[in-house]
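Asker: pasting a predicted model and its sequence here:
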Amino acid sequence: MNRRTLLSTAALALTLGFGTAAAAQDVTAGFIYVGPIGDGGWTYEHDKGRLAVEEAFGDKVKTIYQESVPEGADSERAITQMALSGADIIFTTSFGYMDPTVSVAAKFPNVKFEHATGYKTADNVSVYSARFYEGRAIQGHIAGSMTKTNKIGYIASYPIPEVIRGINSAYIHAKKVNPDVEFSVIWAFTWFDPAKEADAARALIENGADVILQHTDSTAPQAAAQAAGNVITFGQASDMGDYAPMPRVSSIIDNWAPYYIDRVQAVMDGTWETKETWDGIGPGMVGIGEISDAVPAEVKAEALALKDAIAAGDYHPFTGPLNKADGSVWLAEGEVADDSTLLGMDFYVEGITGDIPQ
């Protein structure tokens, strides 16, 4: 383990504002979060993974974290400070941390870095993400089956491939069960801003949407839908079960704990090496929250069958025939999208109107 004696790890962690776990001697694992650990969504689930690391290793591992770190220059400073504090492995848990992570990693070759949802690696940088689009397919099936207005609203964070994939997957599967369905997308340009998310939800509802999907991290859209009545929603990143059985009728749950435990174990064993991980429902990185009784029994059964088919590898959510929004052919009958295209997805599928912001 790389020991630094300028300051004790605990003292420096407190100076930098990191939350700390019980003292440990073997490995220090750090986590950089884009939102607060109590956001009820994305960061909440990452922090559950951190707590699982503590539980798995006891006093052999110490964890430190910093929450609500903006993407960009602020994140580079936070990652640097965490490396200086004595962290042996650092998990940076937002797409916008990618370049800062690579930059800091070059300065700390003895520290291992793990970046969530990115694509840039180095000798001491791995990347990991989940196939959220698999869960979006199930949400889309339920949404298309349950909408009465045929208008589905989608609150999107940033126009990156991860988010665009989710929109497309949800739309494809809503359209399969309801050819009359229409999607309206509002770009919030934030991962976590309850006020903006609530405003977006209310705007979509006022425009006739009776289903709201989101790729933002707070429960504010759930609360807005609950206040409106007769609107259904889906938990994002975490179960958001406080809003079940209505408006939240199911959810996508990110399960990071097994990955975090495995990678910390690799550092302890001296077997850590750079890799790229992109897992979904089958390996358990993407979970589907309980489908509530607000969903008709037949629709629930169909959704669970779809989940099982995806998990088994018998069905891929991006299977042709599919065209792009401009009408050009993308996938022929029975053709399955390759990971390279999905990882760089920058287009809507046919039927979704509006432009993707640049």
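Answerer: Cool, got the structure. Residues are numbered from 1 along each chain as shown.

Asker: going by C-alpha atoms from here, please, whenever you check contacts or count neighbours.
Answerer: OK.

Asker: which stretches of the stretch 201-350 of the chain form strands?
Answerer: Using DSSP state E, counting those that start in this stretch, the strands assigned to the stretch 201-350 of the chain run over residues 211-214, 232-235, 248-254, 276-279, 286-288, 322-323, 329-331.

Asker: can I get those strands in JSON lines with distance to residue 20 and mean neighbour count?
Answerer: Converted to JSON lines, these look like this (distance: least, Cα to Cα, whole Å; neighbours: other Cα atoms under 10 Å):
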{"stretch": "strand 211-214", "distance to residue 20": "31", "mean neighbour count": "29"}
{"stretch": "strand 232-235", "distance to residue 20": "28", "mean neighbour count": "30"}
{"stretch": "strand 248-254", "distance to residue 20": "23", "mean neighbour count": "27"}
{"stretch": "strand 276-279", "distance to residue 20": "27", "mean neighbour count": "15"}
{"stretch": "strand 286-288", "distance to residue 20": "27", "mean neighbour count": "23"}
{"stretch": "strand 322-323", "distance to residue 20": "49", "mean neighbour count": "18"}
{"stretch": "strand 329-331", "distance to residue 20": "49", "mean neighbour count": "15"}
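
Asker: ok, and here's another one to check against it:
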Amino acid sequence: MPSEDYHKAMRQGLKEVKAAQALGEETGPRTLPDAPEKLAVRRESLGLAEIPVEQIDGTCNHLRGDAFSRGFYPILPADTEFAAKWSALCRIHLEEGIRDPVKVVEYLNHFYVMEGHKRVSVLKYFGAITIPATVTRLLPKPSDDPEVAAYYEFLDFYKMTGLNFIVFRQPGEYPELLEALGRSDSDAWSAEDIYSFRAFFYMFRDAYLRGDWDYTGISLAFLTYIKIFGYQESCGKMPSQICEELSRIRPEIQNRLENAGTALLLEDDVKKPRFSFYTPGRVCAAFIHDSSAAASKWVYSHEYGRHILENFTDGQVRTLSYENVRTDGEVDQAVEDAVRRGANVIFTTTPKLLLSSVRQAALHPDVKILNCSLNTSYPSVRTYYPRLYGAKFIKGAIAGTLTRDGCIGYVADYPTYGSIASINAFAQGARMVNANARIYLDWAHLRDGGAVGRLQAQGIVYIDYLDRLAASTGTQMGNRHNLALIQTHWGRLYQSLVRRVMEGSWKQEDQGSSAVNYWWGMEQGVVSVLCSRRLPTGPRRLAGVLREALKADRLDPFYGVLMDQSGRVVYGDDAPMPADRILSMNWLLTSVEGRIPQFKEFTEKAQELIKLQGVERQSEP
């Protein structure tokens, strides 16, 4: 009966009102913030369209706030004329169906009702997914506001697809979605592509809502899901399977919804356990590499760390190693084999294996999986990486004492998290001992190559490259004398990470919805600077003094006023710069000659890593 339906709908509306009052929020639908001519630089008529019912959350008439809850459920008493008209519409819907479209204004992906409030209310009560509407779009003035910037990305997405049910509020998320879908162009989608995407999304929607999630987060949840499990690989799944997988990656979704990001653990407070208290072989640690020790210095160094872990823990830890594991399928096989052989800790030693690691963590929640990367936002996989900028600061100071003309070369690998901090720390060290020092920056993985040669052609003698500071004595790399190099003690790092499992502190370091990243450097004994005997006594002693000062927190590379290349003050507090700002640096100091290249300037192999770990380039001044 329509009258019974009204009472049920009214109870739901009053429940929403009570919940909003408890939170001190508005109880009715949002109202259009201002007059259309003030809000928009122009308006567009979209004609008749199917709009998602959940996105109809506003009204153009503020008086309607007294008749509806935030979710457009009725709240006026059952003996009012309003209730009678609502019940009459309910009867029409049950007998004939509501055919007349409502009229709405769309602004920043919110739909505000002009005509048809009761139609929206009735259709929402009966569980409609979309509602036909005549839509007028108000286009805001472009600005740096994140929501506005994200909206203009939506407009590009809308031109390609005509789809309006994917809503992001932060810039960069629509391009992230397209990348996850495997679409690198801006061409219009075919009717078949649109149909397939829509069908899969609404199947995902059904699974998502079964999990008692709030609908407002569905777009971010969808993005997180397809990044981990793949879009094409998931299109054939049933809602029950998607629902199960969603429950497994709940921490990852919660991280995105709360914008919890990454918690950097900078100190290693876990003490060395008394290994005699543990059963031999209690911990089995598997190492998964994307190359081999014979072909890659990176893999070789991690394998050396693995041997130290196994050989210097009194038999308490046994290890497994898997090399040349590159594809998702190979990762699946390696993890399954490692788990079958008793592995309870798994290290994947490259950022390229991150998403595969997250997927495997969802499938094996009892196994602790760690990935060698920085600043990732997947709580189920902890990450680790050496903190290098302190050591780079020391090498910069060494170079500053040696150079005669103040010109020092620096060849960076990729503009990834932490790498810009290393460049700037090197420059800070050089300027500390030599006020005339200038750092000439080039990049090793540009498409045109030849970074070292370009610096040598400028007559630069001292060049930092591949974590080595060297003096050029000729035109060939073989004629460069290494003076100082950075060493990462992977064995020390792996021993400390495994101790967390052995002595039970793993759970204590949990950071809620935030991902955990161990970022350890010289203070924790993970990073050191080795000086050559060729280095004069003075610079060698200076390196020792700086090392002790950094370890004792008496010196910080990023303390005080810092200016970028445009002369803008980017940091001026009378305190060391926070670690998260150091990690995500995307600007260069005024003493650095060079720039951060655009993504397209790097080789394809470099681009793969930059997609995973690249810092966002600073906009041009």
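Answerer: That came in fine, so what should we check first? Owing to the predicted nature of the structure, the values given are computational and were not obtained by experimental measurement.

Asker: what's the TM-score here?
Answerer: For this chain pair, the superposition-based TM-score is 0.74 by TM-score structural alignment, normalised by the length of structure 1; 306 aligned residues with a Cα RMSD of 3.1 Å.

Asker: just to revisit the earlier point, wait, which of the strands of the stretch 201-350 of structure 1 is closest to residue 144 of structure 1?
Answerer: Closest approach to residue 144 of structure 1 among the strands of the stretch 201-350 of structure 1 is made by strand 211-214 (8.8 Å; Cα to Cα).

Asker: mean distance between that closest one and structure 2 after superposition?
Answerer: Superposed on structure 2, strand 211-214 of structure 1 shows a mean distance of 1.6 Å to its aligned residues (mean Cα distance after the TM-score superposition for structure 1).

Asker: okay, that strand sits on what stretch of structure 2?
Answerer: The aligned range for strand 211-214 of structure 1 in structure 2 is 462-465, by TM-score structural alignment.

Asker: neighbouring contacts of that stretch?
Answerer: The contact list for stretch 462-465 of structure 2 (Cα atoms under 8 Å, 6 or more residues apart in numbering) reads 399, 403, 407-412, 452, 455, 469-472.

Asker: closest one to residue 131 of structure 2 out of these, please.
Answerer: Residue 131 of structure 2 has its nearest neighbour among these in residue 412, at 53.9 Å by Cα to Cα.

Asker: so how far is residue 520 of structure 2 from that closest one?
Answerer: Distance, residue 412 of structure 2 to residue 520 of structure 2, using Cα to Cα, to the nearest Å: 20 Å.

Asker: hang on, the earlier thing: filter the contacts of stretch 462-465 of structure 2 to the buried ones?
Answerer: Buried members of the contacts of stretch 462-465 of structure 2, counted by 16 or more other Cα atoms under 10 Å: 399, 403, 407-412, 452, 455, 469-472.

Asker: farthest pair in the contacts of stretch 462-465 of structure 2?
Answerer: Maximum pairwise distance among the contacts of stretch 462-465 of structure 2 (Cα to Cα): 19.5 Å, between 403 and 412.

Asker: all helices of the stretch 401-550 of structure 2, in order?
Answerer: Per DSSP state H, counting those that start in this stretch, the stretch 401-550 of structure 2 carries helices over the ranges 419-433, 451-457, 490-502, 537-551.

Asker: aligned to residue 187 of structure 1, what sits in structure 2?
Answerer: Residue 187 of structure 1 maps onto residue 443 in structure 2, with residues paired by TM-score structural alignment.

Asker: who does the one helix or strand residue 75 of structure 1 maps to touch, helix- and strand-wise?
Answerer: Assigned by DSSP states H and E, residue 75 of structure 1 belongs to helix 73-84. If you count contacts as 3 or more Cα pairs under 8 Å, 6 or more residues apart in numbering; DSSP states H and E, helix 73-84 of structure 1 packs onto strand 27-32, strand 89-92, helix 98-107.
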